[in-house]
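A.B. asks: Just to be clear, the model below is a prediction. Sequence and coordinates:
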Amino acid sequence: MPWRQADGHNTRRQATVSVTRRSPVVSDHTHNSPTRRVFIDKQSPQAFRALVQVSEVVRTTASEAGLDRTTVELINLRVSQLNGCAYCLDVHTRAALRAGESPQRLGVLSAWRDTGLFTPPERAALALAEAATDPANASKQTSAYEAAQQVLSADKISATIWVAVTI
């Protein structure tokens, strides 16, 4: 059954998301009108500022550990793919391109294991980031950590995990 979106166009019943900096609108399968969401950064500015500070510290930590900007953005993108965050995917795709990442590698990131386009340290960082995103899978965490120890310093392992858990 068609219904009218916020922009006035009729569509089939489907979930749609429209995200802007000021007015995210989420429409779902059961309602004919968009639902306005709370802007948690505006509702709880002190918590948001603290999160921004943590993010800045993690970025500095990654840089000081020797993780280059493209690797950090690959981690951000892979975790965002797993989490299904369209906003983060958009932001970090643009950031990765600005950092010099190739469109080809970005295009195959979700299948990084099946391509030879990523270096051993990048592969270790991606596996570790995936493991950090799936904490219930202990065997995945153990194997990713052991593989990372072969090619990454302790500082890079720590920074990789921090990047993954703070995206």
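C.D. replies: Perfect, thanks for sending it.
A.B. asks: For the rest of this, base every contact and every neighbour count on C-alpha atoms.
C.D. replies: OK.
A.B. asks: those strands in the protein, which residues are they?
C.D. replies: Taking DSSP state E, the strands of the chain run over residues 3-4, 10-11, 16-18, 25-27, 35-36.
A.B. asks: ok now the first one, how far from the chain's centre?
C.D. replies: Which is strand 3-4. Centroid separation for strand 3-4 versus its chain: 31 Å, with C-alpha atoms, centre = their mean, to the nearest Å.
A.B. asks: Does anything pack onto that strand? Which helices or strands?
C.D. replies: Judged by 3 or more C-alpha pairs under 8 Å, 6 or more residues apart in numbering; DSSP states H and E, strand 3-4 is in contact with strand 10-11.
A.B. asks: another one to put next to it:
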Amino acid sequence: MENRIKIQDVQPAAWKAMYGLSNYLTHTDLSKLHLELIKIRASQINGCAFCIDMHTKDALKNGETTQRIFLLNAWHDTDLFTDEEKTLLAMTEEITLISNDGLTTKTYNQAKLYFSEEVIAQIIMAVVIINSWNRIAISTQMPEKI
């Protein structure tokens, strides 16, 4: 990997603002496991090795199982995830892949069965924030920490 800029050094105010957004997530109604599912799945879609590495480790520390992490990219085809979690993951995929149609009416209506409007807004923000981090990590070629 080539040596690229470190945004935290070149644009510390922007970096601090991103951390502020991330800190917001710790004060939402989303569980730690829901947050990590969002972060891992979006990072898988975006191909962000740095974030996949970080958030799979965080998920394991918070009680997630290795089997569910191994099967996360195939969540459609397993019964290891609840219907609520599958809705959360569908939202994550649709918001991450915004150019494909964005958050569809079908998925949004499904989300309303499990989540309040406040939590739906928090899920959307969680997906937006991890997608931003993925773009920073990939653009600056942040190495995964092994």
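C.D. replies: Received it, and whenever you're ready, just let me know what you need. Just so it is clear, the model here is predicted, and its values are computed rather than measured.
A.B. asks: So after superposing, what's the score?
C.D. replies: Here the superposed chains carry a TM-score of 0.84, computed using TM-score structural alignment, normalised by the length of structure 2; 130 aligned residues with a C-alpha RMSD of 1.3 Å.
A.B. asks: coming back round to it: most neighbours per residue, which of the strands of structure 1?
C.D. replies: strand 25-27 (a mean of 17; mean count of other C-alpha atoms under 10 Å).
A.B. asks: Not counting stretch 39-47 of structure 2 itself, show me its contacts.
C.D. replies: 49, 51-52, 55-56, 72-73, 89, 92-93, 96, 126-127, 130-131, 134 (C-alpha atoms under 8 Å, 6 or more residues apart in numbering).
A.B. asks: ok, which stretches of structure 2 are helices?
C.D. replies: Along structure 2, the stretches classed as helices by DSSP state H are 7-10, 12-25, 32-46, 49-61, 66-70, 83-96, 105-114, 117-139.
A.B. asks: residues making contact with stretch 29-38 of structure 2?
C.D. replies: By C-alpha under 8 Å, 6+ apart, stretch 29-38 of structure 2 touches 55-56, 58-59, 62-64, 72, 85, 88-89, 92, 119, 122-123, 126-127, 130.
A.B. asks: how close does the residue most central in space within structure 2 get to T66 of structure 2?
C.D. replies: Nearest to the mean C-alpha position of structure 2, counting by C-alpha atoms, centre = their mean, stands K39 at 2.2 Å. Noted for K39 of structure 2: a distance of 16 Å to T66 of structure 2, by C-alpha to C-alpha, to the nearest Å.
A.B. asks: ok, the counterpart of T78 of structure 2 in structure 1 - contacts?
C.D. replies: T78 of structure 2 maps onto T115 in structure 1, with residues paired by TM-score structural alignment. Counting by C-alpha under 8 Å, 6+ apart, T115 of structure 1 touches V108.
A.B. asks: now swap in V58 of structure 1 and tell me
C.D. replies: With C-alpha under 8 Å, 6+ apart, V58 of structure 1 has these contacts: A159, W162, V163, T166.
A.B. asks: how far away is the third one from G100 of structure 1?
C.D. replies: Spelled out, that is V163 of structure 1. For V163 of structure 1 relative to G100 of structure 1 (C-alpha to C-alpha), the value is 19 Å.
A.B. asks: for the first one, same thing?
C.D. replies: Counting by C-alpha to C-alpha, the gap from A159 of structure 1 to G100 of structure 1 is 20 Å.
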